[in-house]
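Novice: need a structure here:
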Amino acid sequence: MTASHSRERVLITGGGAGIGAATAERCRADGYEPVVIDRSAAHVPGGIQADLSDPAETARALQQALAGGPITRLVNNVGIVVPAEADRQTLEQFDLAVALNLRCALQCMQALLPGMREAGFGRIVNISSRAALGKELRTAYAATKAGLIGMTRVWALELGRHGITANAIGPGPIRTELFDRANPPGAPRTQAIVDAVPVRRVGTPEDVAHAVSYLLDARSGFVTGQVLYVCGGMTVGVAGV
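Specialist: Sure, this is the predicted structure:
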C-alpha cells in the first residue's frame, strides 16, 4: 500500500483472536489502521470491548468507532460455532448464531454506510464459511453463514452504484481456537477433515487474511458479490462454478 493509506481505518469485528487478529495484523502491514471490536479487546491497541451478540452494545461500540470519523472498510468477522445434531440444536444456540453471525454484520454495515456513500467508496468483506454449503452438526452455523452470503450478494447489487463492493470469504478448516474447540485435535473426525483437504493441511488465519487484503484494496473495485473460498480445494466439485 502507498503512504496515502496510512490513516485509512478498517473496522474488524471479532478481531481479538484467530482470523480477526491475523486480519488486523495484515491491515497494519498494508498501511491501514485497524479498529477492532471484540468482547476481549482489552489487549488490542485501540480496541473497543463489546459483546457483539447484544444489539445495544454493538451500537455503542460502533458509535465509539465512528467518533474518529467515517470508516470506509469493514470486515464482518465475528462469529460463533454451536455444533449439534439437527434434532438437538437448541433455539438459544440458533438465536446466538443469528445474532453474532448475521445480525451484527447488518448492523455494522448500516452504521458505516453513510460514510461510505459520502466518500463514494467502500469495501465490505464478510467472513462466511465453507460450511454454508452444508456440513454435519452445523444447522445454526451453516444457516447463518449461508445467510451472510445472501446478504453479501444483495449489498453488491444495491451498493455498487456508490463505489462500494461487498464480497464474502468462505474459509475451510482454519487452525484457530474456535476450530479446535469444535474439532478437537487428534479426534478421528478432525483427522478426517485434514485428510479431505486436497492440499493436505489445515489452513492458517494468515491464509484468510491474505484474501481479505485483496478484497479491501482500492484496486479490487471490479470484484463484488463474490464468494472466495479459502479452503485448500475442499469446495472443488461441491460449490457451483
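
Novice: all contacts plus neighbour counts: C-alpha atoms, from now on.
Specialist: Will do.

Novice: who does the strand ranked longest in the chain touch, helix- and strand-wise?
Specialist: Scanning the chain for the strand with the most residues, using DSSP state E, yields strand 164-171. Helices and strands touching strand 164-171, as assessed by 3 or more C-alpha pairs under 8 Å, 6 or more residues apart in numbering; DSSP states H and E, comprise strand 122-127, helix 139-159, helix 205-216, strand 227-230.

Novice: mind checking how far the helix or strand just after that strand is from the chain centre?
Specialist: Using DSSP states H and E, the helix or strand that directly follows strand 164-171 along the chain is helix 177-182. Distance, stretch centre to chain centre, for helix 177-182: 16 Å (C-alpha atoms, centre = their mean, to the nearest Å).

Novice: contacts for helix 177-182, please.
Specialist: Under the contact criterion C-alpha atoms under 8 Å, 6 or more residues apart in numbering, helix 177-182 has outside partners Gly18, Ile80, Val81, Pro83, Pro173.

Novice: could you pull out the strands in the chain for me?
Specialist: Counting by DSSP E, the chain has these strands, from start to end: 9-13, 33-38, 48-49, 73-76, 122-127, 164-171, 227-230.

Novice: dump the ones you listed into CSV; add distance to Pro198 and mean neighbour count as well.
Specialist: Rendered in CSV, the data for these read as follows (distance: least, C-alpha to C-alpha, whole Å; neighbours: other C-alpha atoms under 10 Å):
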stretch, distance to Pro198, mean neighbour count
strand 9-13, 30, 25
strand 33-38, 33, 25
strand 48-49, 38, 22
strand 73-76, 28, 27
strand 122-127, 22, 26
strand 164-171, 14, 26
strand 227-230, 12, 21
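
Novice: in JSON lines, list those strands along with distance to Ala211.
Specialist: As requested, the strands of the chain are exported to JSON lines (distance: least, C-alpha to C-alpha, whole Å):
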{"stretch": "strand 9-13", "distance to Ala211": "14"}
{"stretch": "strand 33-38", "distance to Ala211": "16"}
{"stretch": "strand 48-49", "distance to Ala211": "24"}
{"stretch": "strand 73-76", "distance to Ala211": "12"}
{"stretch": "strand 122-127", "distance to Ala211": "10"}
{"stretch": "strand 164-171", "distance to Ala211": "8"}
{"stretch": "strand 227-230", "distance to Ala211": "8"}
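
Novice: now show me the structure for the sequence below, then we'll compare the two:
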Amino acid sequence: MNSGTGREVALVTGASSGIGRAILERLVMDGLHVVNLDIAAPAAASPHETHIAVDLLDEAALGQALAQATQGRAITRLVNNAGIVRPAAIDAVRRADLQAVMALNVAASIACVQAVVPAMRAARFGRIVNISSRAALGKGERIAYSASKAALHGLTRTLALELAADGITVNAVGPGPIATALFERVNPPGAPATQRILDTIPVRRMGQPQEVAHQVASLLDARAGFTTGQVLYVCGGMTVGLAP
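Specialist: Alright, predicted model coming up:
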C-alpha cells in the first residue's frame, strides 16, 4: 500500500523547518510522499506531505504517531533528522540534558526504525538515513550532543549489518556548519566562537540545507543499494584529516 497518490512513502522526523524541511522538499520533488513527524506544523504544507504533530521526547506519544504514520502505508524510506543540542562543557552538563539529548537523538531514531522495518522487510527494500553531525568527531561544549551523534554512528553500522540481507541500507549524513535557525541559536552571529568556526571552513562559506538534502536523497535512491554502514560528511571540508 502507498500514500493513495501512487507515490512511494518516506518518513522524515523534524521536517517542518531547517535541514528537515529541505529534505522533505527534495523528496517531494523526487516523487515521494513524505510523512513529517514534528512537534511544530510546517509554515506551508506540501500537498504531498502528511504532518503528524508529536513531541518525539514523549515515548507514548511517539508510539501513537508511528502507529498512525504506518497505518495503511508501506514506508520504504526513513530519515531520522530530528535532534536537540543543549550545549554544555563537561563541568556544566547535567544528567537531565544528557537524558533528553539521548532520548531524542538516539532512542527516538531506534523507535522509528522499529516501526518501519516490517514493511521494508516485506518489500525486500528499504533506505534509512540517520542525520549525524561533524560534532561526532569532537566539538567543545557539546558533551551530550557529540556523544549522541557518535552513538548514531554505532547504530548506523550495526543496523547496516543486521538489515543488509533484507535489502535495506542504513547510512548516516553528518552536516557541518549549515545556515539554519538552529545553527544561529547555538552559534550567535558575530560571536567570536562563531567566527572561529567560519574561519575554519575550507570552502570559505556556510553550507546550505539543500546541499545536505541532496546527499540524503542520493542515499535514499533505489540505485544506492551497494552503499551501507557509511557516514558521509557534508561539511565543506572541515572533517578532512579528522574522520576515520
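
Novice: which ones among the contacts of helix 177-182 of the first structure are found in helices?
Specialist: In this view, those that belong to helices under DSSP state H are Gly18.

Novice: ok, so of the contacts of helix 177-182 of the first structure, who is nearest Ala119 of the first structure?
Specialist: Gly18 (30.7 Å; C-alpha to C-alpha).

Novice: of the helices and strands packed on strand 164-171 of the first structure, which approaches Arg103 of the first structure most closely?
Specialist: Closest approach to Arg103 of the first structure among these (C-alpha to C-alpha): helix 139-159, 9.2 Å.

Novice: surely Val199 of the first structure meets Cys231?
Specialist: No. Assessed by C-alpha atoms under 8 Å, Val199 of the first structure is found out of contact with Cys231, at 9.1 Å.

Novice: the more surrounded of those two?
Specialist: Regarding Val199 of the first structure and Cys231, a neighbour count based on other C-alpha atoms under 10 Å identifies Cys231 as having more, with 24 against 13.

Novice: what lines up against the more buried one once you look at the second structure?
Specialist: By TM-score structural alignment, Cys231 of the first structure lines up with Cys235 in the second structure.

Novice: Arg201 of the first structure now?
Specialist: Aligned counterpart of Arg201 of the first structure in the second structure: Arg205 (TM-score structural alignment).

Novice: number of residues surrounding its match?
Specialist: Using other C-alpha under 10 Å, Arg205 of the second structure has 14 neighbouring residues.

Novice: what's the counterpart of Phe179 of the first structure in the second structure?
Specialist: In the superposition onto the second structure, Phe179 of the first structure corresponds to Phe183 when matched by TM-score structural alignment.

Novice: hmm, I typed the wrong one, I wanted Ser53 of the first structure.
Specialist: Mapped onto the second structure by TM-score structural alignment, Ser53 of the first structure lines up with Leu57.

Novice: same question for Leu112 of the first structure.
Specialist: Taking TM-score structural alignment as the alignment basis, one finds that Leu112 of the first structure is matched in the second structure by Val116.

Novice: looks like that match contacts Asn80 (just checking).
Specialist: No. No contact is recorded between Val116 of the second structure and Asn80 when judged using C-alpha under 8 Å, the distance being 11.7 Å.

Novice: contacts only, for the residue nearest the centre of the second structure.
Specialist: Residue closest to the mean C-alpha point of the second structure, counted by C-alpha atoms, centre = their mean, is Asn81 at 2.2 Å. Contact partners of Asn81 of the second structure, counting by C-alpha under 8 Å, 6+ apart, are Val12, Thr13, Gly14, Ala15, Ile19, Gly20, Asn130, Ile131.

Novice: just those now: which is nearest Asp30 of the second structure?
Specialist: Minimum separation from Asp30 of the second structure among the contacts of Asn81 of the second structure (C-alpha to C-alpha) is found for Val12, which lies at 14.4 Å.

Novice: quick one, what contacts the closest one?
Specialist: Counting by C-alpha under 8 Å, 6+ apart, Val12 of the second structure touches Gly20, Leu24, Val34, Val35, Asn36, Leu37, Leu78, Val79, Asn80, Asn81.

Novice: ok, the residues you listed vs Met120 of the second structure, which is closest?
Specialist: Compare each of those with Met120 of the second structure using C-alpha to C-alpha and the shortest gap goes to Leu78, at 10.1 Å.

Novice: gap between the counterpart of that closest one in the first structure and Arg153 of the first structure?
Specialist: Aligned counterpart of Leu78 of the second structure in the first structure: Leu74 (TM-score structural alignment). Using C-alpha to C-alpha, to the nearest Å, Leu74 of the first structure is found at 16 Å from Arg153 of the first structure.
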